[in-house]
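Build me a structure from this.
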Amino acid sequence: MDRRPGLSARLKLTLSYAGFLLLGGGLLLVVVWVFVLRWMRDVDAGAIQRRFGVVIVLGPDRSELLGGFYPAAAAAMGFLLLFGLLGGWFLSGRMLAPLTRIGDAARMASTGSLSHRIRLLGRKDEFRELADVFDAMLEQLESHVAEQRRFAANASHELRTPLAISQTLLDAARNDPARDQGELLERLHAVNTRAIDLTEALLLLSRTDRRSLTRDVVDLSLIAEEAAETLLPLAEQNRITLDVTGEKAHALGSEELILRLVTNLVQNAIVHNVPDGGTVTVHTESRHDASVLQVENTGRPVPRELVPTLTEPFQRGTQRTRTGEHAGVGLGLAIVHSIVRAHDGTLDLVPRPAGGLIVTIRLPRERAEVSQQARP
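This is a model prediction of the structure:
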C-alpha cells in the first residue's frame, strides 16, 4: 500500500533518547533550584555582629547566585541536547542493525531469492528470535516452492505420457486404415481412463491442500468395511486375503475424503504385495486421544531410507513405473498424506521386517466422546 514518507525509526529513537535526556537534566536542575537556591535565605550580617560581636564576611547573595546559575544551566542543557542526539543516533543505529539485515533479507525474498539466510550471531534476544523465525520461514518457503516445482514437472510429465500414447495410436490408425479398430478403441479407452484418474487425483490433492473441509462424525470401522468390500474383487483377483478387524472408532472429518484415504491405502496394500498368497489387514481402534486406522500388508522388503519418500507425489515403491493394470498414477500415498494433514492427523509408515508395510493413521476423535472417557 502507498504511504506518505515519514521519519525513520532511527531518527525517532534518536529524538526520543535526546528528549528523555533533556527531560532528566531539566528535572535535575529544577531539583537543585528548588531545594538549594529557592530556599537560600539572606543572612542579616548586622544583627549577627551586634549580638555576637563578630564580623561575618558573606559571599554572594541569592540574586548573584541565580544570575550565575541560569547561564550554567543553559550551557548544561545544550550539552545534554548535543550529547543526547549524538549518543541516541549511535545507539539506535546499533540497536536497529538486525532489523536492517532482516529488511534486506525480506527484500531479497520478495524478488524470488529464497536461499539467503540472516543467521544473526550472539545471544538470544527479541531481534535474534525474529531473525531465526524469519530464517525458518524462508527455509520452509524454499522447500515448499521446490516441492511445488517438482510436483508441476512430474504432473506435466505424467499428463503428457497418456496424451503422447493417444497421439501415437491415432497416427498409427490414420496411417493404417485396415488395422483392427476394436483393439485401437480398447487401448485408447485405457489411456483415457488413466488420464482421467490422474486429473481427478490432482484435483483432489489441490482440494485437500486448501483444508476447506466439512467435518462430521465418521466411524472408521464402517469406512474400512466399505473400502474392503469395494476392493474385494481386486484382492481375490490377486489372491490376496483381505481382513478387517477392530472396533468402532469415531473421528471428526469429511466422510468422502476419509473413504478415499482408506481406499487408497487398501488398494496400495493389495497392489504392492506378494504375487500370490499375500495378506492385507485393516484394523481400527479408539484410543484416548485419537482414532486409529492401521493397514498392514505383506510384500517385498521396503528399505527404511525409502520410507520418507513414499508420500511424495508420483513416487511408486522402489521405482517409478508408468505401466501395469493397477500401477496407479503415483499419487496414492501423497493424497493420503494430504488428507491426513488436512484433518490435523498423523501418518506413520513402518516397514515390516518380513516385507511389506505398516501404515498407521491417527485422526482427532469426537470431542464429546473424548470428554466422556476422560471422566473418572
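
Going by C-alpha atoms from here, please, whenever you check contacts or count neighbours.
OK.

Okay, helices next: where are they in the protein?
Using DSSP state H, the helices of the chain run over residues 9-32, 45-52, 62-110, 126-175, 181-210, 220-237, 255-271, 332-342, 367-374.

got the contact list for the nearest residue to residue 204 once chain neighbours are set aside?
Leaving out its chain neighbours, the residue that sits closest to residue 204 by C-alpha to C-alpha, 6 or more residues apart in numbering is residue 335, at 7.5 Å. By C-alpha atoms under 8 Å, 6 or more residues apart in numbering, residue 335 lies in contact with 201, 204-205, 261.

picking that back up, can you redo the helices of the chain as a markdown table with distance to residue 305?
Listed next are the helices of the chain as a markdown table, based on distance: least, C-alpha to C-alpha, whole Å:
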| stretch | distance to residue 305 |
| --- | --- |
| helix 9-32 | 50 |
| helix 45-52 | 102 |
| helix 62-110 | 32 |
| helix 126-175 | 19 |
| helix 181-210 | 25 |
| helix 220-237 | 28 |
| helix 255-271 | 19 |
| helix 332-342 | 16 |
| helix 367-374 | 36 |
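
Figure out which of those is closest to residue 287.
Closest to residue 287 of the helices of the chain is helix 367-374 (C-alpha to C-alpha; 9.1 Å).

Centre-most residue in the protein?
For the chain, the residue nearest the mean C-alpha position is residue 140 (6.7 Å; C-alpha atoms, centre = their mean).

Here is the second sequence; please produce its structure so I can put it next to the first one:
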Amino acid sequence: MRVPVAVVMRSRPRSSARLKLTLSYAGFLLLAGVVLLAVVWLYMVRYAPQVISTPEGTLAHSVRLRFAPAVAAALAFLLGFGLVGGWFLAGRMLAPLTRIADAARMAANGSLSHRIRLEGRSDEFGELADVFDTMLERLESHVAEQQRFAANASHELRTPLAISQALLEVARDDVTAGRAELIERLRVVNARAIDLTEALLLLSRADRGSFARESVDLSLVTEEAAETLLPLAEQRGITLEVTGEKAQVLGSAALLLRMVTNLVQNAIVHNVPVGGVVRVHTRRQYGVCVVWVENTGPVLAPALLPTLTEPFQRGTTRIRGDGHAGVGLGLAIVASIVRAHSGALDLTARPAGGLLVTVRLPGAPRKP
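Next up is the predicted model:
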C-alpha cells in the first residue's frame, strides 16, 4: 500500500526575522553607545581631574556623579531609538522577502500565475525575485504543457481502443462478417496503439534524461538511419543524400539514432509527390556537432513552425493517409532528445518549399 505524499508547510515562526534584525540593530547601537560613553568616562577619569580641579576636588567629583545618570539616560535613549529604528528598517529590508514568501505560498497552493514583479531594486532581493518569477513562469508553462500533453495522449490512445471496440461489436452482431478482414483491421489498429505507446515511453525517457552517456559518432548514426529508410525513400521516388564528417558527441546512441531517424523519415514523408530530395549532413565546428536535414516539399507558413515540435500537433500539410503518417510525436521526440543532450533545435522554412532542420549538440572532448 502506497502512502500519499503531502506537502508540509512550516508554520509561521514565533521569532520572526524582523524581530531578530530589530534586536540586532538595537544591540549594535547600544553596544556602540556603551563603547562611546566608556571612552568619554575614561577621558574624564584621566583628564578631568587635571582640567577641573579645586583644592578639595569636589567639583571633579560632582561631575563624575552627574555623569552616571546621564549615561543611563543616553543608553536608554539609544536602546529605544535602536528598537524603533531597527523595527522600521528591518521591515523595509524584509518587505521583498514577504512578497516572495506570499508568492511561494500561492504556488504551493496550486496558483502559478502570480508574479512578484519587484520593481526599483537592483540588489540581491531584486535578483531573487526575478529568478523566482522566471521559475514560476517555467513551472506554469511546463504544467500547462503536461496537462495538454496528457489530454492529447488520452485522446490519441482512446481512438484506437474505440475503433477496436466498434469492430468487435460489429463482428459480434454480424456473424457473416469476414474474419480475415476483421483480424487485419484489428492488427492495424493495435499496431498503431503500440507505436503510440512506445513513442510516449520514449518521449518520457528523453524528458527525464535517464540514460547512460557514451561517445557517439553522428556521421555513423546518420548513415545507419539513411540505410534503414532507403527503401521508403526509393518507394516514394525520393533522392536521399548523406554527406559530412565525423562528429563525436556524448549521449545515448539509441536516442540519437531515433532522433536522426525521425528527422529523415519526416523529411521523406512530408515531401513533394515526384522528384523529391532529402539531404543529410554532419559536421563539427568550434566544439559543436551539427546535424542538418533538408528536404523539398510544400511551402510552410512561418506561423506553423513553432507548432511542429509540439506533441500531436499536425498541420494540414503534415497529414498523410498512408502507413507512415506517424502518431504526431516525431518532431516532439526529436526536440525532447535534443534538450536531454543539452543541444539546440532550429526549424527553418525553405523559400522554395520544404524544411531545414538544424540540430546542434555539444561535441565530445577530443582525445589527445
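
on that earlier part again, aligned to the residue nearest to the centre of the first structure, what sits in the second structure?
Aligned by TM-score structural alignment, residue 140 of the first structure pairs with residue 138 of the second structure.

any idea how far residue 131 of the second structure is from its match?
Per C-alpha to C-alpha, to the nearest Å, residue 138 of the second structure is found 11 Å from residue 131 of the second structure.

repeat for residue 324 of the second structure
Distance of residue 324 of the second structure to residue 131 of the second structure, given as C-alpha to C-alpha: 44 Å.

do residue 54 of the second structure as well
71 Å.

OK, contacts around residue 239 of the second structure?
Residue 239 of the second structure touches 233, 275-278, counting by C-alpha under 8 Å, 6+ apart.

From those, pick the one nearest residue 106 of the second structure.
The nearest member of these to residue 106 of the second structure, counting by C-alpha to C-alpha, is residue 278 at 50.6 Å.

pretty sure the closest one is in contact with residue 295, am I right?
Yes. Taking contacts as C-alpha atoms under 8 Å, residue 278 of the second structure lies within contact range of residue 295: 4.4 Å.

how far out from the middle of the chain is stretch 82-93 of the first structure?
39 Å (C-alpha atoms, centre = their mean, to the nearest Å).

residues making contact with that stretch?
Against stretch 82-93 of the first structure from outside (C-alpha under 8 Å, 6+ apart): 10-11, 13-19, 21-22.

and which of those residues is nearest residue 266 of the first structure?
Nearest to residue 266 of the first structure among the contacts of stretch 82-93 of the first structure is residue 10, at 62.0 Å by C-alpha to C-alpha.

any idea how far the aligned residue in the second structure for the closest one lies from residue 217 of the second structure?
Alignment note (TM-score structural alignment): residue 10 of the first structure maps to residue 18 of the second structure. Per C-alpha to C-alpha, residue 18 of the second structure is found 58 Å from residue 217 of the second structure.

do residue 330 of the second structure as well
Going from residue 330 of the second structure to residue 217 of the second structure by C-alpha to C-alpha gives 22 Å.

neighbour count winner among these two?
For residue 330 of the second structure versus residue 217, neighbours defined as other C-alpha atoms under 10 Å are more numerous around residue 330 (24 against 21).

Give the equivalent position in the first structure for the more buried one.
By TM-score structural alignment, residue 330 of the second structure lines up with residue 332.

check contacts around the residue mapped onto residue 302 of the second structure from the first structure.
If you follow residue 302 of the second structure across to the first structure using TM-score structural alignment, you land on residue 304. Counting by C-alpha under 8 Å, 6+ apart, residue 304 of the first structure makes contact with 350-351.

Residue 130 of the first structure: neighbour count?
When neighbours are defined as other C-alpha under 10 Å, residue 130 of the first structure has 16 of them.

Against residue 135 of the second structure, how distant is the equivalent of it over in the second structure?
Matched across to the second structure, residue 130 of the first structure falls on residue 128, judged by TM-score structural alignment. Distance of residue 128 of the second structure to residue 135 of the second structure, given as C-alpha to C-alpha: 10 Å.

do the same with residue 144 of the second structure
Separation of residue 144 of the second structure from residue 135 of the second structure (C-alpha to C-alpha): 14 Å.

Kindly report the same for residue 209 of the second structure.
20 Å.

Compare the two (neighbour count), which wins?
Taking other C-alpha under 10 Å, residue 209 of the second structure and residue 135 do not tie; residue 209 has more neighbours (17 against 13).
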